[in-house]
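**Q** requesting a structural model of the entry that follows:
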Amino acid sequence: MENTLLEKYFRGECSPEEVEKILAWFKESELPTPHEQELYRLWEEVEIEEASKEFAPHSAAILARINGNIEKQAAADLVTDYAESETNVLALPKTQTQWQWWLKVAAIIFLPVCFLWFFSDQFTRKNKSVIRLVTIQSGSGIRKNITLEDGSVITLNSNSQVTYPAHFSSHKREITLTGEAFFKVAKDAQRPFMVKTGSLLTQALGTSFNINYRPGKQNVAIALATGSVKIEKNKPGNKTQLAILLPGQQLQYSQTALTYKVSAFDAQEVLSWRAGILYFKQANLEQVIQKLEGWYGINIQVVGKIPGQKKEWRYTGSYQDESLDNVLAGIAFVKSFTYEKKGNKILIKFR
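**A** Sure, this is the predicted structure:
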């Protein structure tokens, strides 16, 4: 057995294969004098090193247990001679000096293992407090209902994502949203329900509301259906209250101008998507295209001359669980254009 390998084992740096090699070596019935002297040297180094104050009590307890086990084994030896046993158990020496030597050998073998177990146990305990996050996404044209552990329900619109802890803490329920979702919040006065959308934080106790937040788009819209919510601008180390909404009110926040306004909203226009209704109310061409792309997971390109000024182009209509062809045909009839489909690409042509 190489001395460097013993030192490596004692430092806890051995691979599983090297550990097996060392343990097999210790099972030999007789140890050569150089190996015996090397074990004594290693043990003397252990005795003069100061153990960490944090783990010293544990190492003492481990040594006490090892000593107790060896003494029990010695008592058993008075009855049974293990050297002649057919079970192939290693014969243990009987003299006090040899027992002390084997005690040190046992400590060298098992102390690193016990410390490894202790560190692993402490690491596992600490990691139980680590928050495990859940992320749920919905693709184009897909809407999902998510029931949280507290009974709250999230209806996720297409091309949206929510992230939340698998288990809420004892003092808050926090959700992060990208896209659009409707929240029906279970009442819990001890744990406010908070939704983070960019720089805004919406807080509620027991209520229902809709949030539409698309990174890169100009506006964030927060519409309250029931109860009340508090909306804050959330900066690191600083929160500024913007508004407390009442049912039927909506806050629209400009991500470019950093301004906001509170006004009444049309429930059919804002909330009908939850029932599978694609609704347009005086929508301009850009809004119609954006909604169609998100709803059906398509890409739309417009060519030709749009009649009149672009800002005057408006469309109002409602479609429930309709196919893309039916919706395009309906809009094309009213707004006088034709279209072509190529896979998930649509080409709209104005004459």
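
**Q** could you use CA atoms for every contact and neighbour count after this?
**A** Noted.

**Q** Leu39 against Val105, yeah?
**A** Yes: with contact defined as C-alpha atoms under 8 Å, Leu39 counts as touching Val105 (7.0 Å).

**Q** need the residues that contact the strand ranked longest in the chain.
**A** Identified as the longest strand of the chain according to DSSP state E is strand 173-184. By C-alpha atoms under 8 Å, 6 or more residues apart in numbering, the surrounding residues in contact with strand 173-184 are 152-165, 168, 191-197, 206-215, 274.

**Q** so how far is it off the chain centroid?
**A** For strand 173-184, the separation from the chain centroid amounts to 16 Å (computed by C-alpha atoms, centre = their mean, to the nearest Å).

**Q** next: stretch 139-149.
**A** Stretch 139-149 has its C-alpha centroid displaced from the chain centroid by 18 Å (C-alpha atoms, centre = their mean).

**Q** then stretch 111-122?
**A** The chain centre lies 28 Å from the centre of stretch 111-122; the measure is C-alpha atoms, centre = their mean.

**Q** one more sequence to fold, the one below, so I can look at both together:
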Amino acid sequence: MEKKVLIKFLNGTADAAERSKVMQWLEKDGSREKFDRLLLDRWKNVGEGEDDERDYEALLNKIHARILRPSRSIRPNPWVRYLRVAASALLLMASAYFLKQSAEYTEPVPVISERIIERSTSDGEKLQLTLPDDSKVTLNANSTLSFSSHYGLKERVVRLSGEAFFEVAKDPEKPFRVETDGHMTRALGTKFNTYARSGNFAVALTEGKVAVQGAQTAIELQPGELARSSGSTTISVGPFDMDQVIGWKENTLVFDRKPLTTILEDLERWYGVEMAVDPGLNVNRRVIGTFRNKNLNDVLTGLGFSLGFAFDIDNNTVTISKNRL
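**A** As a prediction, this is how the structure comes out:
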């Protein structure tokens, strides 16, 4: 008898002709021993170890005892009963084995490593970002914003160097935090501007409420208030002019008694140029003026007329010199 036919018979996949063929074969001498060996081989392919061998011997003895046990009632062909018992036992063993394997196997949970995402602007460049929680950020020139790739999963934290305007999506369970050197600003759903350059720090609130934490001071701002710190642990609070502080976002430059030297540094960032200033020019003079949507040439023309200097633009280099009139 072909082994594959016997296996199909045990698995219940044999057709009618194959089943009849097996039944006829089992009537022959020696067929029982061969069948026992086949059952043992199948058992060993399912289980392992001494306990499995003892289980097999016990099962085989029970099968044989059941076949040989006398009965007062009319019973079917003992080989049919034998095969049914053997096939059921094999199926049970296979099911138990695979259930055991399934119980021991645990689907591995993929671990996504955390990384830092960084967005930067160069001189003369602005950038608008939408964070994963739909909070919006407008990044001013020469600024850097960084945050974790896990942002929003447990907390909402960004780190800023430079200047940015934030429109924070509301999430009371996960306060939005902006970290800068020496300061931290905490908000829920609000709009505010943060400035952090060269030891100078400022937060201007336009909507909602924020808390500002310094090294030794913590204050809470209301809309229209600005918190400022300059190289010290003290944070001062006062009102601010919207155009002057946040005008850059709408391409509006407002100078309120600002020294020319600071204005020229701002222009370098905003327009992406390098200033070469005549040493004889008084750069400490203060300026009052507003420029809306003006190009660099228009801004310098207005400043030069008020302060008495000439300028020359050569690609990305601007030369500022005293007026020789």
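
**Q** next, the TM-score between them, please.
**A** Once superposed, the chains reach a TM-score of 0.65 (TM-score structural alignment, normalised by the length of structure 2), with 241 aligned residues with a C-alpha RMSD of 3.2 Å.

**Q** quick revisit: what about the longest strand of structure 1, how far off from structure 2?
**A** Comparing strand 173-184 of structure 1 with its match in structure 2 after superposition yields a mean distance of 0.8 Å (mean C-alpha distance after the TM-score superposition for structure 1).

**Q** now do the contacts for Arg186 of structure 2.
**A** Pro175, Phe176, Arg177, Val178, Val210, Ala211, Val212.

**Q** need the counterpart of Gln252 of structure 1 in structure 2.
**A** Under the alignment (TM-score structural alignment), Gln252 of structure 1 maps onto Arg228 of structure 2.

**Q** tally of neighbours for the nearest residue to its match once chain neighbours are set aside?
**A** Closest residue to Arg228 of structure 2 apart from its sequence neighbours, by C-alpha to C-alpha, 6 or more residues apart in numbering: Ala202 at 4.4 Å. As a burial measure, Ala202 of structure 2 scores 21 neighbours (other C-alpha atoms under 10 Å).

**Q** mind listing what the residue opposite Phe311 of structure 2 in structure 1 once aligned touches?
**A** The alignment partner of Phe311 of structure 2 in structure 1, by TM-score structural alignment, is Tyr339. By C-alpha under 8 Å, 6+ apart, the residues touching Tyr339 of structure 1 are Leu328, Ala332, Ile346, Leu347, Ile348, Lys349.

**Q** once you drop chain neighbours, what's closest to Trp270 of structure 2?
**A** Nearest residue to Trp270 of structure 2, sequence neighbours excluded (C-alpha to C-alpha, 6+ apart): Gly124, at 4.3 Å.

**Q** quick one: distance of the helix or strand containing the match of Phe311 of structure 2 to the chain centre.
**A** Secondary structure from DSSP states H and E places Tyr339 of structure 1 in strand 338-342. Remark: strand 338-342 of structure 1 is offset 42 Å from the chain centroid, using C-alpha atoms, centre = their mean.

**Q** can you list the residues that contact the very next helix or strand once past that strand?
**A** Moving toward the C-terminus from strand 338-342 of structure 1, the next helix or strand (DSSP H and E) is strand 345-350. Residues from elsewhere that reach strand 345-350 of structure 1 (C-alpha under 8 Å, 6+ apart): 298-307, 336-341.

**Q** tell me roughly how far strand 345-350 of structure 1 lies from structure 2 on average.
**A** So strand 345-350 of structure 1 averages 1.1 Å relative to structure 2 (mean C-alpha distance after the TM-score superposition for structure 1).

**Q** tell me which stretches of the stretch 151-300 of structure 2 form strands.
**A** 156-167, 176-180, 183-187, 191-197, 200-207, 210-213, 218-221, 225-230, 236-239, 252-259, 274-277, 286-292 (DSSP state E, counting those that start in this stretch).

**Q** now the ones you listed in a markdown table, with distance to Arg119 of structure 2?
**A** Shown next, in a markdown table, are the strands of the stretch 151-300 of structure 2 (distance: least, C-alpha to C-alpha, whole Å):
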| stretch | distance to Arg119 of structure 2 |
| --- | --- |
| strand 156-167 | 10 |
| strand 176-180 | 15 |
| strand 183-187 | 19 |
| strand 191-197 | 16 |
| strand 200-207 | 20 |
| strand 210-213 | 24 |
| strand 218-221 | 27 |
| strand 225-230 | 25 |
| strand 236-239 | 30 |
| strand 252-259 | 23 |
| strand 274-277 | 23 |
| strand 286-292 | 27 |
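
**Q** before we move on, the earlier item: who wins on neighbours among the contacts of Arg186 of structure 2?
**A** In terms of neighbours by other C-alpha under 10 Å, these top out with Val210 at 25 neighbours.

**Q** got the contact list for that one?
**A** Thr185, Arg186, Ala187, Leu188, Thr190, Glu220, Leu221, Gln222.

**Q** return the residue of structure 1 aligned against the fifth one.
**A** Under the alignment by TM-score structural alignment, Thr190 of structure 2 pairs with Thr207 in structure 1.

**Q** pretty sure that match is touching Gly227, no?
**A** Yes: using C-alpha under 8 Å, Thr207 of structure 1 is in contact with Gly227, at 4.5 Å.

**Q** more neighbours, those two?
**A** Neighbour comparison, Thr207 of structure 1 and Gly227: the larger count goes to Thr207, with 20 against 16 (by other C-alpha under 10 Å).

**Q** what sits against the more buried one?
**A** Contacts of Thr207 of structure 1 (C-alpha under 8 Å, 6+ apart): Phe183, Lys184, Val185, Ala186, Lys187, Ala225, Thr226, Gly227, Ser228, Val229.

**Q** now these in CSV, with distance to Thr176 of structure 1?
**A** Shown next, in CSV, are the contacts of Thr207 of structure 1 (distance: C-alpha to C-alpha, whole Å):
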residue, distance to Thr176 of structure 1
Phe183, 12
Lys184, 15
Val185, 15
Ala186, 17
Lys187, 19
Ala225, 20
Thr226, 21
Gly227, 21
Ser228, 19
Val229, 16
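
**Q** any of the residues you listed buried? List them.
**A** Taking 16 or more other C-alpha atoms under 10 Å as the criterion, what is buried in the contacts of Thr207 of structure 1 is Phe183, Lys184, Val185, Ala186, Lys187, Ala225, Thr226, Gly227, Ser228, Val229.

**Q** ranges for the helices of structure 1?
**A** Taking DSSP state H, the helices of structure 1 run over residues 3-10, 16-26, 33-48, 56-77, 96-127, 267-271, 285-296, 324-335.

**Q** okay, the ones you listed in JSON lines with distance to Gln137 of structure 1 and mean neighbour count next?
**A** Below are the helices of structure 1 laid out as JSON lines (distance: least, C-alpha to C-alpha, whole Å; neighbours: other C-alpha atoms under 10 Å):
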{"stretch": "helix 3-10", "distance to Gln137 of structure 1": "48", "mean neighbour count": "16"}
{"stretch": "helix 16-26", "distance to Gln137 of structure 1": "42", "mean neighbour count": "13"}
{"stretch": "helix 33-48", "distance to Gln137 of structure 1": "55", "mean neighbour count": "13"}
{"stretch": "helix 56-77", "distance to Gln137 of structure 1": "47", "mean neighbour count": "14"}
{"stretch": "helix 96-127", "distance to Gln137 of structure 1": "26", "mean neighbour count": "14"}
{"stretch": "helix 267-271", "distance to Gln137 of structure 1": "20", "mean neighbour count": "16"}
{"stretch": "helix 285-296", "distance to Gln137 of structure 1": "14", "mean neighbour count": "17"}
{"stretch": "helix 324-335", "distance to Gln137 of structure 1": "22", "mean neighbour count": "14"}
